[in-house]
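Participant: no FASTA, just this:
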């Protein structure tokens, strides 16, 4: 995945414009999202500053600058990776729903 889409993912060693990230897609729906965690405090600060600029320019989906996180990262973080799976997405897959919004329990997010 391109680095600009993955602000917390580690870059690919021989291509720093890409990140070590994957998704599991089942029947056209993203079920799992995973990546290697970025543990370089200098790179992470640069990315967070760029995300903060985007946020201030009006992109409400951009990540905010987190000084506490950056300070902790400066102390060192071992290599790490992880993945996440949404229960809502699994439920949509099992019920053969066409959209996650069809099965969520939060009425304000459901289509009218």
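Facilitator: Sure, I can see it. The structure displayed is predicted, hence computed values, not measured ones. Numbering: from 1, shown residues only.
Participant: only C-alpha atoms for contact and neighbour calcs from this point on.
Facilitator: Noted.
Participant: quick one: the helices in the chain?
Facilitator: Counting by DSSP state H, the chain has helices at residues 41-56, 67-74, 87-94.
Participant: right, and the ones you listed - which one's nearest residue 22?
Facilitator: helix 87-94 (16.4 Å; Cα to Cα).
Participant: against that first model, consider the following:
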């Protein structure tokens, strides 16, 4: 992996960790309790914004064609899985492990 990709992944992890920490403090829960859900949101968000074409693109092209009468060329669905997506996916997988451990009772609930 190139140095540039590693730096992008580290920056993405830092951003995800900071946002997850802020959400956890806002709802007064532990970091690992929120990590799975924010990991899902980050992964789906980076997947959505790193892809092109697909159902939404076809819908917008159809609407423009209907309004203008000019048939537009359809874009094929393509995904470019870059370092940001891989960082989000790894964050999600780590959060999934913690979530499973929480649900199974291996990690005890927080005492107040």
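Facilitator: Now that the structure is in, tell me what you want to look at. The model shown is predicted, which means the values in this text are computed figures rather than measured ones.
Participant: drop the TM-score for these two in here.
Facilitator: Once superposed, the chains reach a TM-score of 0.31 (TM-score structural alignment, normalised by the length of the first structure), with 55 aligned residues with a Cα RMSD of 4.0 Å.
Participant: follow-up on the earlier one: export the helices of the first structure to a markdown table and append columns for distance to residue 15 of the first structure and mean neighbour count.
Facilitator: Converted to a markdown table, those look like this (distance: least, Cα to Cα, whole Å; neighbours: other Cα atoms under 10 Å):
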| stretch | distance to residue 15 of the first structure | mean neighbour count |
| --- | --- | --- |
| helix 41-56 | 14 | 17 |
| helix 67-74 | 23 | 13 |
| helix 87-94 | 31 | 16 |
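Participant: same list, those, but as TSV with distance to residue 12 of the first structure please.
Facilitator: Output for those, formatted as TSV (distance: least, Cα to Cα, whole Å):
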stretch	distance to residue 12 of the first structure
helix 41-56	13
helix 67-74	19
helix 87-94	28
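Participant: roughly how far apart are residue 36 of the second structure and residue 23 of the second structure?
Facilitator: Residue 36 of the second structure sits 12 Å away from residue 23 of the second structure, going by Cα to Cα, to the nearest Å.
Participant: so those two - more neighbours on which side?
Facilitator: residue 36 (22 against 17; other Cα atoms under 10 Å).
Participant: what sits closest to that one if chain neighbours are left out?
Facilitator: Leaving aside its chain neighbours, residue 36 of the second structure sits nearest to residue 95 (4.1 Å; criterion: Cα to Cα, 6 or more residues apart in numbering).
Participant: give me the neighbour count for that neighbour.
Facilitator: Residue 95 of the second structure has 22 nearby residues by other Cα under 10 Å.
Participant: go ahead and confirm it touches residue 42.
Facilitator: No. When contacts are counted by Cα atoms under 8 Å, residue 95 of the second structure is not listed as touching residue 42 (11.6 Å).
Participant: what's near enough to touch residue 10 of the second structure?
Facilitator: Each residue near residue 10 of the second structure by Cα atoms under 8 Å, 6 or more residues apart in numbering is listed here: residue 87.
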